[in-house]
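S.K.: the sequence and its predicted three-dimensional model are supplied below.
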Amino acid sequence: MTVLSETGVSRWIRRFHPSGGARARLVCLPHAGGSATAYFPFSRAAAEAVPDVEVVAVQYPGRQDRRGEPCFDDVGAMADAIADDLRRWADLPLALFGHSMGATVGYEVARRLEVRGTPPLGLFASACRAPSVHRIEYVHQRDDEGLIAALKELSGTDAGVFGDDELLRMVLPAVRGDYTAVETYRHRPGAEPSCPIQVLTGDRDPVTSLADAGAWHAHSTASTAVEVLPGGHFYLHEQLPRVLAVVAARLAEWRPGNPPG
């Protein structure tokens, strides 16, 4: 899908439901192995639930319409490229929503936007431990069968993909690249974002403990709040109405001219 903004074609951003009356733009970053279309249901529901917020989604290279491009295997390099592309979308105030790996990438994008003098309204960090919480993991070094097993454990991949061996083998390079990026990521000390952070996590998430989620408090000079919802690592699918309610409430607080929460 080719998407046009006012300043031309965007390699990184996909807009499924344009909003002429939007007062803010929510940039959504997918999980490891995910694509922009993972946020299509989110975007469709938000168009009704939060009509003054336009949802756009990041398309990482190495999948779907960018399948011919090499994958990024470094979070910092990916954040650099996304922050560069977001300049053309800054006609509206931007907020960031990242799920799992997307939250880590979103955090690094927020740091870069801050340095450039255009900090986001805020960051929604979903199903992701804080950047400073490091776990030694080697999923990216597994063979293909081990990588597939990891995807099944988290239940974040469309079940139909597992029944289509050709399709599954096609997406594995992107999955491996993403896992390499997130598992080799190390938080670098430096200025933290000045925007508030809203953390969302499932109460049965096998990879993000409540302590890991709470550690996001160290990564903003503004306020940080944690919302715990029923579900596992991909609680987002079942809890979409509640997530959108949190998004709407926080963006109402974060927009210029509104009182802080």
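M.R.: Sure, I can see it.
S.K.: only C-alpha atoms for contact and neighbour calcs from this point on.
M.R.: Noted.
S.K.: may I see the buried residues of stretch 40-55?
M.R.: Within stretch 40-55, the residues that count as buried by 16 or more other CA atoms under 10 Å are 40, 42, 43, 45, 46, 47, 50, 51, 52, 53, 54, 55.
S.K.: how about those, which pair is most distant?
M.R.: 40 and 52 (17.2 Å; CA to CA).
S.K.: tell me the contacts of the residue nearest the centre of the chain?
M.R.: The C-alpha lying nearest the average C-alpha coordinate of the chain belongs to residue 98 (CA atoms, centre = their mean; 2.0 Å). When contacts are counted by CA atoms under 8 Å, 6 or more residues apart in numbering, residue 98 touches 28, 29, 30, 31, 104, 105, 106, 123, 124, 125, 126.
S.K.: just residue 224 next, same as before
M.R.: With contacts taken as CA under 8 Å, 6+ apart, residue 224 has the following neighbours: 196, 197, 198, 199, 216, 217.
S.K.: do I have it right that residue 16 meets residue 41?
M.R.: No. With contact taken as CA atoms under 8 Å, residue 16 and residue 41 are classed as non-touching, separated by 9.7 Å.
S.K.: okay, pairing it with this:
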Amino acid sequence: MSIDEGSAELWVRRFHPGGGGGGGGGGGVRLVCLPHAGGTASSFFSYSRILAAYADVLAVQYPGRQDRRHEPALTSVDALVEEIYGVLRAYDDVPLVLFGHSMGGILGFEVARRMERAGRPPLGLIVSGRRAPDLYAGEDVHTRGDQALIAEMSALSGTDPGVLADEEILRMVLPAMRADFTAIETYRYRPDGPLAPLRCPVSVLTGESDPRVGLEQAMAWRDFTSGPFTFRSFPGGHFFLTPQQDAVTAAIAEDLSRLAQSAVR
């Protein structure tokens, strides 16, 4: 797939100059951040500011939201992965580490599989707030009415309550939210064979009281790589990334430093 420069700029945001080709710090790697369902590139703004000392930090902007709100949102993981994989070809001149939260974790995993099949593997994958790919919970929020979708957003505590209370803003964000829930709730892992689907290192981060991801469900990611596996849990629920920002960014910085060292051996 060939992605022109304009298309790449639609999908990718660089909020802060950083290491690994973006100017500034000396990480020598590029961290690609993939948001949760209904999320935006800007949800990683504060993470980018902190982690720019360790990597060139990019955040992916899915269609259908913010400055891409006039584009139709994509409703399948396959379609999102196809686009993201193509876009990242413009950025793989520096070793890539994929970091995804919730739905973004599955997107990172499937993009990593595509990269490995193409002989251009990522340096590593960091998954946050997501159970292993073959574990399903029978969720069907995407088939229900708007109020059920709003209730799910509220229960996960990942959306500003002010947004949920503002009917005008809700009308703008609900279509993208429903598209994302459709994509992740209809996703099914397709194994390539009996071997672990990834060879790159995988690091998993999870909230100890996440109502959607149990600790064992998160730990089950260990079966999806033949490479090194790291597991860390933090106090908090599904969106532990916000209250635990200092601890989580320290953990990611540790991963980035270790991966950068492995890249130059």
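M.R.: Good, I have the coordinates. Because the structure is predicted, anything quoted here is derived from the model rather than measured.
S.K.: follow-up on the earlier one: of the contacts of residue 98 of the first structure, which is the most crowded?
M.R.: residue 105 (31 neighbours; other CA atoms under 10 Å).
S.K.: quick one: it is in a helix?
M.R.: Yes. The assignment for residue 105 of the first structure is a helix, going by DSSP: H, G, I helix; E, B strand; the rest coil.
S.K.: for it, give its distance to residue 246 of the first structure.
M.R.: 21 Å (CA to CA, to the nearest Å).
S.K.: one more: residue 188 of the first structure?
M.R.: When distances are taken as CA to CA, residue 188 of the first structure and residue 246 of the first structure turn out to be 29 Å apart.
S.K.: what's the answer for residue 173 of the first structure, then?
M.R.: From residue 173 of the first structure to residue 246 of the first structure the distance is 34 Å (CA to CA).
S.K.: how about residue 255 of the first structure?
M.R.: Distance from residue 255 of the first structure to residue 246 of the first structure, counting by CA to CA: 14 Å.
S.K.: same check on residue 74 of the first structure?
M.R.: Look at residue 74 of the first structure and residue 246 of the first structure: by CA to CA, they are 30 Å apart.
S.K.: residue 102 of the first structure too?
M.R.: When distances are taken as CA to CA, residue 102 of the first structure and residue 246 of the first structure turn out to be 18 Å apart.
S.K.: higher neighbour count, the two?
M.R.: For residue 102 of the first structure versus residue 246, the count of surrounding residues by other CA under 10 Å is larger for residue 102: 27 against 16.
S.K.: give the contact list for the more buried one.
M.R.: Taking CA under 8 Å, 6+ apart, we find residue 102 of the first structure in contact with 28, 29, 30, 31, 32.
S.K.: the counterpart of residue 120 of the second structure in the first structure: neighbouring residues, count only.
M.R.: If you follow residue 120 of the second structure across to the first structure using TM-score structural alignment, you land on residue 118. Burial measure for residue 118 of the first structure: 15 neighbouring residues, criterion other CA under 10 Å.
S.K.: gap between residue 118 of the first structure and residue 193 of the first structure?
M.R.: In this view, residue 118 of the first structure and residue 193 of the first structure are 11 Å apart by CA to CA.
S.K.: repeat for residue 29 of the first structure
M.R.: Residue 29 of the first structure sits at a distance of 17 Å from residue 193 of the first structure (criterion: CA to CA).
S.K.: which residues in the first structure form helices?
M.R.: Defined through DSSP state H, the helices belonging to the first structure, from first to last, are 40-49, 75-85, 101-115, 144-154, 159-162, 165-183, 210-214, 240-254.
S.K.: packing partners of the first one?
M.R.: Right, the one you point to is helix 40-49 of the first structure. Helices and strands touching helix 40-49 of the first structure, as assessed by 3 or more CA pairs under 8 Å, 6 or more residues apart in numbering; DSSP states H and E, comprise strand 53-58, helix 240-254.
S.K.: the shortest one vs the second structure, mean deviation?
M.R.: In the superposition with the second structure, the average deviation recorded for strand 53-58 of the first structure is 0.9 Å (mean CA distance after the TM-score superposition for the first structure).
S.K.: equivalent range in the second structure for that strand?
M.R.: Mapped onto the second structure with TM-score structural alignment as the criterion, strand 53-58 of the first structure occupies residues 55-60.
S.K.: check the last one too.
M.R.: Residues 245-259 of the second structure are where helix 240-254 of the first structure lands when matched by TM-score structural alignment.
S.K.: next: stretch 140-148 of the first structure.
M.R.: The counterpart of stretch 140-148 of the first structure in the second structure, counting by TM-score structural alignment, spans residues 142-150.
S.K.: ok, stretch 25-37 of the first structure next?
M.R.: So stretch 25-37 of the first structure sits over residues 30-42 in the second structure, by TM-score structural alignment.
S.K.: mind checking how far that stretch is from the chain centre?
M.R.: On the basis of CA atoms, centre = their mean, to the nearest Å, stretch 30-42 of the second structure sits 5 Å off its chain's mean C-alpha point.
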